[in-house]
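A.B. asks: A structural model of the following input is requested.
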Amino acid sequence: MEINEIKDFQVAENFTKYVQIDTQSDVNSPTVPSTEKQKNLSRVLVEELLALGISDAHLDEKGYVYATIPSNSTKKVPVICFCSHVDTSPDSSGTDVKPLIHKNYQGQDLVLPDDQEVVIRFAEHPDLKEQIGNDIVTASGKTLLGADDKAGVAEIMDAARLLMKHPEIKHGDIKILFTPDEEIGRGVDHVDLKKLGADYGYTMDGEKAGTLEDETFSADGVQLKIDGISIHPGYAKGKMINALKIAADIIENLPKNRLSPETTSGKEGFVHPTSISGSVEEAQVNFIIRDHDSQKLASHEAELEAIVKKVIANYAGAKYSFKVSEQYRNMKEVLDQHPRVVDIAMMGIERAGMKAIKRSIRGGTDGSRLSFMGLPCPNIFAGGHAFHGKQEWVSVQDMQKAVLTILHIAALWEEVA
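C.D. replies: A predicted model of the protein is given here:
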């Protein structure tokens, strides 16, 4: 059977099952994984993989699922990994998700029944124009959907089933990796690449069908701590130095018309305060620093620290500390050294019947860090849209195209070996 003749997909059934399992991660938790409930889905995935005959599927104590679809080729084929994350964003509730399938979509606004003020409007979601006649999956209005990244999980699982069912699709060893805590930046903190044993990888965590992302932001974090002086407010004249007011003053002095998420697009970078906390005596502001050009991060951080110094100078006796931590780097720096991993993905997308579109992400993926850890790993579409909120949606047909793309990539690596 030709790959594109496959019709017996189960990806929609997988997806609607998985999104009902709450896997929200928690940035404030020190545990690994950050929430134990992420393992509830991971255990289901291991059971399903074992039932397919993938005998080494297992969940480790850190919340990672590893599995191998054995090679059925006589060739020496590079080992390929497909990876997705099981957790959903802390930005919107992932509890009691009710997936709804809107069959044969005809361009109407989608009013979500559990909160009719949540409307997915055709005019506000331009990608819906390409979905006429398709089946759209949404949540019910009270939660996010979880397409980020349970669409990717469902696609990898269906592709695994089809590879086991269709031995005529020749491939090398295929590794499967499901990670926790991607949404809070810890997705590959504890991955065992030696155990995984892959040469190249693909995260199934992108958006629009047909897209491949080989370039991400480079990212740093800045932790700014401000030391003030606390005095009883009734006797504070000339003595109190309010750290919270200094923090607010620093934020107020950030650039207004540039270098912020609200005023940048494309490959422009930004400095973005993400949280502020503390008291009169001590305050903390956390920033994320982003740019596609890694060299520009230092200049953005220098500009931020110059603002801090200028403001602090107005508060005699105040002190500060400025800690920069590396988060991830633009995966293009690695992928440009391994062009075949991107070329084969583009060919796989084309063979699945789509126009392949290469683009950059104004963000990052597990693939960013995996690439720098030694596993070159571009990001392939999973089909979801409007991530992290109640208007999130995905097309069943786009998920099916992602399954076909995985099958074609697996076959292409064997073909060119």
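A.B. asks: only C-alpha atoms from now on, for both contacts and neighbour counts.
C.D. replies: Fine.
A.B. asks: list the buried ones in the helix ranked longest in the chain?
C.D. replies: The longest helix of the chain (DSSP state H) is helix 396-416. Going by neighbour count (16 or more other CA atoms under 10 Å), the buried part of helix 396-416 is 396-414.
A.B. asks: which strands or helices does it pack on?
C.D. replies: Helix 396-416 sits against helix 11-18, helix 147-165, helix 339-351, with contacts defined as 3 or more CA pairs under 8 Å, 6 or more residues apart in numbering; DSSP states H and E.
A.B. asks: following up with a second sequence; could you model it the same way so I can compare the two?
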Amino acid sequence: MTRFPDFDRALETRLVTYCAIDSQSDETSSNQPSTDIQLDMQNHLVAELQRIGALDVTLTEYGAVLATVPATVAGCPTIGFCAHVDTAPQFNATGVKPRVHKAWDGANITFPDNADLHLGTDMSDYLASKVGDEIITASGLTLLGADDKSGVAIIMTLAEHLLNTPDLKHGKIRLAFTPDEEIGRGVDERLSAEFGADFAFTLDGSRAGSIEFESFSADSAVVQITGVSAHPGFAKNKLVNALHIAGKIIGDLDVDGETPETTDGRDGFIHVYDMAGGSSEATLKFILRDFEMDGLEARRQRLRQVCEDAKNAFPGAKVSCEITKQYRNMRYWLEKDMTPVDLARDAYSAEGLDPRSVPIRGGTDGSRFTELGIPCPNLFTGMQEIHGPLEWISVQDMAMATRICLRLVEAAAR
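C.D. replies: Predicted structure coming up:
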């Protein structure tokens, strides 16, 4: 079995450094990338890539960082590795203070900035299996950002090792660090051509051993409601309250029991995640998810029908529903050529892991890359409890993922 050096220290240092750099995305922004602070992270990566000797280091005009690790043997496929630098907008991600719990002893992990929180083995069987590992959390007021800065740290550590080990046989390796993945804008249409990989892997998964080649198909929707405004003291038979219409739409959708909190496995859903406005005008934002296109189409039609019913129930109101494509189930393309999935499974087995594939109840940049012609399944990093203050990761899981990637590039060069 191939032996690799101990990557733990490099991964820990990188992740702590990266997580402390604010890089939250913002779906309300039309800029590209959506926030300037993501460029702080990207500029840090550009400097680091140049320092470790990567070639073709580029910060694109749409905010992605690209780089090359040159081949040491000819005639091999070009393999890409991708991770996203933005953190989720659903929870506070400003002023992250990463904490490293060395050789964690299994006791409850507490949070200095939030005494009401704790993280313990009673909450997670997976955490219970990590006694003795280095566990990294935030301080209690923010998410950590291991989603997906752990993927960034793994890819950077992989690249540094390859650049420092010229006798290791591998083909050309392309690296991509994307902004705005959390808001569905991670893969600009120019990126797949500029990436230039034959196939690729995102490092954006959770438990060790997971390899994902099936994701949701996804759309977003914006419902605009215009009521009829009137003075509330003289509103009888005049006022049409936009918030009441919004309430009807949400309530009618909930009747079906197809919201995120009532679904799992292969169930799809319609999720209202934002409401803004007042009695005169209101806006609802939705995401629509299903693993199959006919299921997604049914949800589109369901939302449109509920909006039409609400408009008819409130004469004088205006209700519009605009639905936008986001990404599609990567399985539709990967099932035609499972080469990258098979390579990953072999690498997992060589590392002593039992490969497990379950559908992602979400999506990755790999969903878009795959649709655009670069087969791109998703590999684990170890991240857990993402998008909230209990987010944590094991450094040893990250090290295992790094070794997996090295086995992949070696196998592809045989």
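A.B. asks: before we move on, back to that, out of the helices and strands packed on helix 396-416 of structure 1, which is the most enclosed?
C.D. replies: helix 147-165 (a mean of 26; mean count of other CA atoms under 10 Å).
A.B. asks: circling back: list the contacts of the longest helix of structure 1.
C.D. replies: Residues from elsewhere that reach helix 396-416 of structure 1 (CA atoms under 8 Å, 6 or more residues apart in numbering): 3-4, 9, 11-12, 73, 75, 77-78, 80, 134-137, 151, 155-156, 158-159, 163, 169-172, 174, 209, 344-345, 347-349, 351-352, 381-383.
A.B. asks: what's the residue closest to the geometric middle of structure 1?
C.D. replies: Thr365 (4.7 Å; CA atoms, centre = their mean).
A.B. asks: for that residue, what are its contacts?
C.D. replies: Glu182, Thr203, Asp205, Thr216, Asn379.
A.B. asks: so the second one sits in a helix?
C.D. replies: Spelled out, that is Thr203 of structure 1. No - looking at Thr203 of structure 1 with DSSP: H, G, I helix; E, B strand; the rest coil, it is strand, so not inside a helix.
A.B. asks: and it, how many neighbours does it have?
C.D. replies: Neighbour count for Thr203 of structure 1, taken as other CA atoms under 10 Å: 29.
A.B. asks: does it touch Ile380 like I think?
C.D. replies: Yes - here Thr203 of structure 1 lies in contact with Ile380, judged by CA atoms under 8 Å, at a distance of 6.1 Å.
A.B. asks: what range in structure 2 matches stretch 161-173 of structure 1?
C.D. replies: Stretch 161-173 of structure 1 corresponds to residues 160-172 of structure 2 when matched by TM-score structural alignment.
A.B. asks: list the contacts of the matching stretch.
C.D. replies: Contacts for stretch 160-172 of structure 2 (CA under 8 Å, 6+ apart): 52-54, 68-79, 409-410, 412-413.
A.B. asks: can you rerun that using 10 Å?
C.D. replies: If you take CA atoms under 10 Å, 6 or more residues apart in numbering as the criterion, stretch 160-172 of structure 2 is touched by 4-5, 7, 10, 48-49, 51-54, 68-80, 154-157, 159, 173, 197, 402, 406-414.
A.B. asks: hang on, the earlier thing: make TSV from the helices and strands packed on helix 396-416 of structure 1 and add distance to Val44 of structure 1 to it.
C.D. replies: Formatted as TSV, these follow (distance: least, CA to CA, whole Å):
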stretch	distance to Val44 of structure 1
helix 11-18	9
helix 147-165	11
helix 339-351	28
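A.B. asks: measure Met1 of structure 2 to Ala347 of structure 2 for me?
C.D. replies: 11 Å (CA to CA, to the nearest Å).
A.B. asks: what do you get for Cys307 of structure 2?
C.D. replies: With CA to CA as the criterion, Cys307 of structure 2 and Ala347 of structure 2 are 49 Å apart.
A.B. asks: what's the answer for Ser229 of structure 2, then?
C.D. replies: From Ser229 of structure 2 over to Ala347 of structure 2 (counting by CA to CA), the distance is 63 Å.
A.B. asks: likewise Arg51 of structure 2?
C.D. replies: From Arg51 of structure 2 over to Ala347 of structure 2 (counting by CA to CA), the distance is 29 Å.
A.B. asks: likewise for Gln396 of structure 2?
C.D. replies: 17 Å.
A.B. asks: quick one on the thing from earlier: mind checking the end-to-end distance for the match of stretch 161-173 of structure 1?
C.D. replies: 14 Å.
A.B. asks: same thing with stretch 49-61 of structure 1?
C.D. replies: End-to-end distance (CA to CA), stretch 49-61 of structure 1: 18 Å.
A.B. asks: over to stretch 286-299 of structure 1?
C.D. replies: End-to-end for stretch 286-299 of structure 1, by CA to CA: 18 Å.
A.B. asks: cool, stretch 53-71 of structure 2 as well?
C.D. replies: 13 Å.
A.B. asks: in the stretch 101-250 of structure 1, which spans are strands?
C.D. replies: Ranges of strands within the stretch 101-250 of structure 1 are 110-111, 119-120, 136-138, 174-179, 200-206, 211-215, 218-227, based on DSSP state E, counting those that start in this stretch.
A.B. asks: tell me which of those strands sits nearest to Lys17 of structure 1.
C.D. replies: Across those, Lys17 of structure 1 has its closest neighbour in strand 136-138 (12.3 Å, CA to CA).
A.B. asks: quick check: the closest one compared with structure 2, mean distance?
C.D. replies: Strand 136-138 of structure 1, aligned to structure 2 and superposed, deviates on average by 0.8 Å (mean CA distance after the TM-score superposition for structure 1).
A.B. asks: sorry, back to before: trace the residue nearest to the centre of structure 1 over to structure 2, please.
C.D. replies: Under TM-score structural alignment, Thr365 of structure 1 pairs with Thr364 in structure 2.
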